[in-house]
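# This is a predicted model, with the sequence first.
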Amino acid sequence: MKFPNDADGDALRSLYKDGVNFNKPQSVEFFVAVPDKVIGEKLSQVLKGEGFNCFLDQDDETEEWACCCSKRMLLNYNELIKIQNNLNNLSKPHGGYSDGWGVFVD
């Protein structure tokens, strides 16, 4: 399987090499960096309205806030890019931005 030569493609390539089944929906967690807790709570409600399961989290070391938004989906490069772009567009008015994704392999 071929993947683009960028961070998202590298992550997918690694998952593929680890034997993750790309034909089975996976739980993908998208991270959206936010300036603070209050804005994060507001943005979480917006993202829940868009169909994401969200919770707000603060990093213990950096004390930075993030909305963690999960969605069950097939691992598809174009869809991952589309979702990250959508998260960027939704979070930008709140001072946030899409900050990567990860997979909890079933």
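The structure has been received and is ready for your questions.
# make it CA atoms for all contacts and neighbour counts henceforth
Will do.
# and the gap between the most centrally placed residue in the chain and residue 48?
Centroid check for the chain by Cα atoms, centre = their mean gives residue 30 as the closest residue, at 1.2 Å. Computed as Cα to Cα, to the nearest Å, the residue 30 to residue 48 distance reads 13 Å.
# Please compare the first structure with the one that follows:
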Amino acid sequence: MLTLFEENAAILRNMEADGSDLGPSRSVDFSHVFADRACADAFAREAKQRGFSVSVEKVDREGEPWDVTASKDMVPTCENITVTEELLHTLAQAHRGRADGWGFFRD
């Protein structure tokens, strides 16, 4: 099984191979899902306190209908993404949520 770092490295290699320029800083979005609004809002407040832009949205999904996207400008390196993903995943777990991937607009 791949580690999170190895998984992120493979994703970034594929993006680069597809022609994306990974050099410039850009907004990277980290998605999280929650079962209830109170937990989603609590996570969003903590992420915002740590310098992330956040959005909370209810979606049509059974069991975990609350999406929270925490975004931050960064150079999309494997290290930057993995460290950030791990931090936010820990925060999400503290509020009964979970990480649900990351992404950014590609060039």
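Looks like it came in fine. Note that the structure is a prediction, hence the values are computed from the model and not measured.
# TM value for the aligned chains?
Scored against TM-score structural alignment, normalised by the length of structure 1, the superposed chains reach a TM-score of 0.83; 103 aligned residues with a Cα RMSD of 2.1 Å.
# picking up where we left off before, wasn't the residue nearest to the centre of structure 1 part of a helix?
No: read with DSSP: H, G, I helix; E, B strand; the rest coil, residue 30 of structure 1 is strand and lies in no helix.
# so it makes contact with residue 72?
No: using Cα atoms under 8 Å, residue 30 of structure 1 makes no contact with residue 72, being 11.1 Å away.
# Skipping its backbone neighbours, what lies nearest the residue nearest to the centre of structure 1 in space?
Closest residue to residue 30 of structure 1 apart from its sequence neighbours, by Cα to Cα, 6 or more residues apart in numbering: residue 101 at 4.3 Å.
# Secondary structure class of the one you found, three-state.
At residue 101 of structure 1 the chain is in strand, as set by three-state DSSP.
# For residue 17 of structure 2, give its distance to residue 66 of structure 2.
Taking Cα to Cα, one finds residue 17 of structure 2 at 34 Å from residue 66 of structure 2.
# now the end-to-end length of stretch 66-83 of structure 1.
Stretch 66-83 of structure 1 has its terminal residues 16 Å apart, counting by Cα to Cα.
# Buried residues, it. List them.
For stretch 66-83 of structure 1, burial by neighbour count (16 or more other Cα atoms under 10 Å) applies to 66-71, 74-75, 80.
# And for stretch 57-66 of structure 1?
Neighbour-count burial for stretch 57-66 of structure 1 flags 57, 65-66 (criterion: 16+ other Cα under 10 Å).
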